[in-house]
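Participant: Just to be clear, the model below is a prediction. Sequence and coordinates:
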Amino acid sequence: MAESDKKFAGSIPKFYDTLMVPLIFQGYADDLAELVAASSPRSVLETAAGSGVVTRALAPRLGPDARYVVTDLNQPMLDYAAARQGSDGRIEWRWADALDLPFEDASFDVVCCQFGAMFFPDRVAGYAEARRVLRPGGRFVFSVWDRIEENAFADDVTNAVAALFPDDPPKFLARTPHGYHDVAQIRDDLKRAGFLDIEIETREKVSRAPSAREVATAYCQGTPLRNEIEARDARLLELATDRATAAIASRCGEGPVAGKIQAHVIVAAG
């Protein structure tokens, strides 16, 4: 993973939350919130919370006395999430590294993480930390994207932007968000971290947007793909967005667009 893959700063958090969240994240956030809330946990830790889409979906489902600690490694994203959430005395916002959690052993009933594990430099270590802070019988609930070929818009954008930079194509989307999709590998990593009971379900959904342009803007300007484009030539950001728009429109047509998205949803315990 390149260092720029972890940089969600500047205008990226706003673009990410206003465009990417409704495009691909909201449906899976609702799924994750339902899974977490099913056991009526009294204490929940969320890692890699991003702009807070899971937080907004889960908080209303938790009891009035629940403790909910929301963390992220990227302070600008955490600040954005906290401001967007508003006042809720049950929620504690903390900067934290998922690989080195600042919490005591057996502190939480559930640890959850939506689309963050792909960014862990050492996933076994990250999973072991989740297990360490879980109480006996606790659950680790998280999700990761399936391979990029199963996610139409991400694939379209990657191919379009690659054609603009043929000698050094930006590979953020394929390399990181969609780079950790092997179910056997995920299961093995969890077992190495000490989890014994592992359930993995692959869930397909449909991503929709009012236009191809909105999708292209979301990916090219609301993710670290923007960092890769600007590192090559900042003047070409709009052209890259134009090329991605054209690629999506050529497949989906003018007007509202739709594309397949697919992810793995995992519940681990033991």
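Facilitator: Nice, I can see it.
Participant: Please count neighbours and contacts with C-alpha atoms only from this point.
Facilitator: Noted.
Participant: neighbours around R232, how many?
Facilitator: By the measure other C-alpha atoms under 10 Å, the count of residues near R232 is 14.
Participant: I meant D88, not that one.
Facilitator: 10.
Participant: do the same with the one 3 residues further on
Facilitator: Residues near I91, counting by other C-alpha under 10 Å, number 19.
Participant: Show the end-to-end separation of stretch 211-231, please.
Facilitator: 27 Å (C-alpha to C-alpha, to the nearest Å).
Participant: how far does the helix or strand harbouring W93 sit from the chain's center?
Facilitator: Using DSSP states H and E, W93 maps to strand 91-95. In terms of C-alpha atoms, centre = their mean, to the nearest Å, the centre of strand 91-95 is found 18 Å from the chain centre.
Participant: Which positions within it qualify as buried?
Facilitator: Buried positions in strand 91-95, judged by neighbour count with 16 or more other C-alpha atoms under 10 Å: I91, W93, R94, W95.
Participant: Chain neighbours aside, what residue packs nearest to the first one?
Facilitator: In this structure, I91 finds its nearest non-sequential neighbour in Y68, 4.8 Å apart by C-alpha to C-alpha, 6 or more residues apart in numbering.
Participant: I figured that neighbour hits E92, correct?
Facilitator: Yes - using C-alpha atoms under 8 Å, Y68 is in contact with E92, at 6.3 Å.
Participant: At the geometric centre of this protein, which residue do we find?
Facilitator: Most central in the chain under C-alpha atoms, centre = their mean is F115, positioned 2.9 Å from the mean C-alpha point.
Participant: Just give me the neighbour total for the spatially closest residue to it that is not a sequence neighbour.
Facilitator: Spatial nearest neighbour of F115, excluding adjacent residues (C-alpha to C-alpha, 6+ apart): V144 at 4.8 Å. Using other C-alpha under 10 Å, V144 has 25 other residues around it.
Participant: let's bring in a second one:
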Amino acid sequence: MLEADKVFSGSIPENYDRYMVPLIFEPFATDLARRAGALSPSAVLEVAAGTGVVTRALAPKLPPGASYVVTDLNQPMLDYAASRQAPDGRIQWRQADALALPFENAAFDLVCCQFGAMFFPNRLSAYREAKRVLEPGGHFLFNVWDRIEENVFADDVTNALARIFPDDPPRFLARTPHGYHDKALIRSELEDAGFSQVVIETRAEQSRASSPRVPAVAYCQGTVLRTEIEARDPGKLDAATDYAASAIADRHGSGEVAAKIQAHIVMAVV
């Protein structure tokens, strides 16, 4: 992962929440919130919360006396998440680095994270931090995307942009969001960090959009892929988005479109 892959700023948070969340994140947020709620946690830490799609799904499932600390490395993403959340005295918003969590040992009984582990510069350090802040018997629940070939619109956009920029194709999606899909590696790193009872489930969902342009805008303008496109040609963002939309239309039709998305859901115990 490149350092720039972690920078979600400018208009990216708004476009991310407007386009990416309904396109690919909501089905897995609902799933993660269901699994988290079933554990009946009393002290929850969410890491890499992004624009708060899991927070919005999980908060209603927690008991009145629960505490819920929501964190992200990127303050603009966290600010946007807080702006979307209904007032809730149980929730505390805090900028935090997953590799150096500003919390005491054994402070939580659940740490959860939706599609954030792929962005950790040192996953083993992040996993050790998650274990440190969990009480004995506590759960670490997170998900990661499967390889890009199992996530069709992301693959379509990546291949389209490679045709526009053949000498230096933007590879953010394949490199980072879809770059941590080896289940044996995930299990090994969690066990090395001290977790036990590691269970990994692969789950497929459908990504749906009203038109081919929606996933094109979502990926090209609602992720760090935007930064990569503009770095290659500052004036080509709209043309690149249009080309990606055309590529999706060629493959999936010009009306409503749907395609497979797939992720791994991981549960580990302290």
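Facilitator: Received it, and whenever you're ready, just let me know what you need. Values in this document were obtained by computation on a predicted structure and should not be read as measured data.
Participant: Quick one: average offset of the strand holding W93 of the first structure versus the second structure, please.
Facilitator: Compared with the second structure after the fit, strand 91-95 of the first structure shows a mean deviation of 0.2 Å (mean C-alpha distance after the TM-score superposition for the first structure).
Participant: which residue numbers in the second structure go with the helix or strand following that strand?
Facilitator: Reading on from strand 91-95 of the first structure to the C-terminus, the next helix or strand found by DSSP H and E is strand 108-114. Residues 108-114 of the second structure are matched to strand 108-114 of the first structure when aligned by TM-score structural alignment.
Participant: what residues does that stretch touch?
Facilitator: The contact list for stretch 108-114 of the second structure, computed with C-alpha atoms under 8 Å, 6 or more residues apart in numbering, reads 29, 32, 36, 41-49, 54, 130, 133-135, 137-144.
Participant: Just the buried subset of those, please.
Facilitator: Among those, those classed as buried by 16+ other C-alpha under 10 Å are 29, 32, 36, 41, 43-49, 54, 130, 133-135, 138-144.
Participant: From these, which land in strands?
Facilitator: Those of those mapping onto strands are 43-46, 134-135, 138-144, per DSSP state E.
Participant: Compile those into CSV and extend it with columns for distance to A193 of the second structure.
Facilitator: Listed next are these as CSV, based on distance: C-alpha to C-alpha, whole Å:
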residue, distance to A193 of the second structure
A43, 21
V44, 20
L45, 18
E46, 19
L134, 13
E135, 15
G138, 14
H139, 14
F140, 12
L141, 14
F142, 15
N143, 17
V144, 18
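Participant: tell me which of these is nearest to T241 of the second structure?
Facilitator: The shortest approach to T241 of the second structure among these belongs to V144, at 25.3 Å (C-alpha to C-alpha).
Participant: okay, now the equivalent of R123 of the first structure over in the second structure: neighbour count?
Facilitator: The alignment partner of R123 of the first structure in the second structure, by TM-score structural alignment, is R123. Burial of R123 of the second structure is recorded as 18 neighbouring residues (other C-alpha under 10 Å).
Participant: do the same with E191 of the second structure
Facilitator: Applying other C-alpha under 10 Å, we find 18 residues neighbouring E191 of the second structure.
Participant: for the one 4 residues further on, same thing?
Facilitator: Burial of F195 of the second structure, expressed as a neighbour count using other C-alpha under 10 Å, amounts to 22.
Participant: Next one: it relative to S125 of the second structure, how far apart?
Facilitator: Counting by C-alpha to C-alpha - F195 of the second structure and S125 of the second structure are separated by 13 Å.
Participant: quick one: contacts for the nearest residue to I12 of the first structure once chain neighbours are set aside?
Facilitator: Counting by C-alpha to C-alpha, 6+ apart, I12 of the first structure lies nearest to G222, which is 4.6 Å off, once chain neighbours are set aside. For G222 of the first structure, the contacting residues are S11, I12, P13, K14, F15, Y16, L19, M20, by C-alpha under 8 Å, 6+ apart.
Participant: quick one: what's aligned to the second one in the second structure?
Facilitator: Spelled out, it's I12 of the first structure. I12 of the first structure maps onto I12 in the second structure, by TM-score structural alignment.
Participant: hang on, isn't its match packed against Q221?
Facilitator: Yes - contact criterion C-alpha under 8 Å: I12 of the second structure and Q221 qualify, at 6.5 Å.
Participant: Which one's more surrounded, these two?
Facilitator: Q221 (25 against 22).
Participant: rewinding a little: does the residue nearest to I91 of the first structure count as helix, strand or coil?
Facilitator: Following DSSP: H, G, I helix; E, B strand; the rest coil, Y68 of the first structure is assigned to strand.
Participant: Please, where are all the helices along the second structure?
Facilitator: When assigned using DSSP state H, the helices of the second structure occupy the ranges 12-15, 26-38, 53-58, 75-84, 123-133, 152-164, 172-175, 183-192, 213-221, 225-232, 237-252.
Participant: Just say which of these is most tucked in.
Facilitator: helix 213-221 (a mean of 25; mean count of other C-alpha atoms under 10 Å).
Participant: Where in the first structure does that one align, residue-wise?
Facilitator: Aligning helix 213-221 of the second structure against the first structure (TM-score structural alignment) gives residues 213-221.
Participant: Next, the mean deviation of that stretch compared to the second structure.
Facilitator: Compared with the second structure after fitting, stretch 213-221 of the first structure deviates on average by 0.4 Å (mean C-alpha distance after the TM-score superposition for the first structure).
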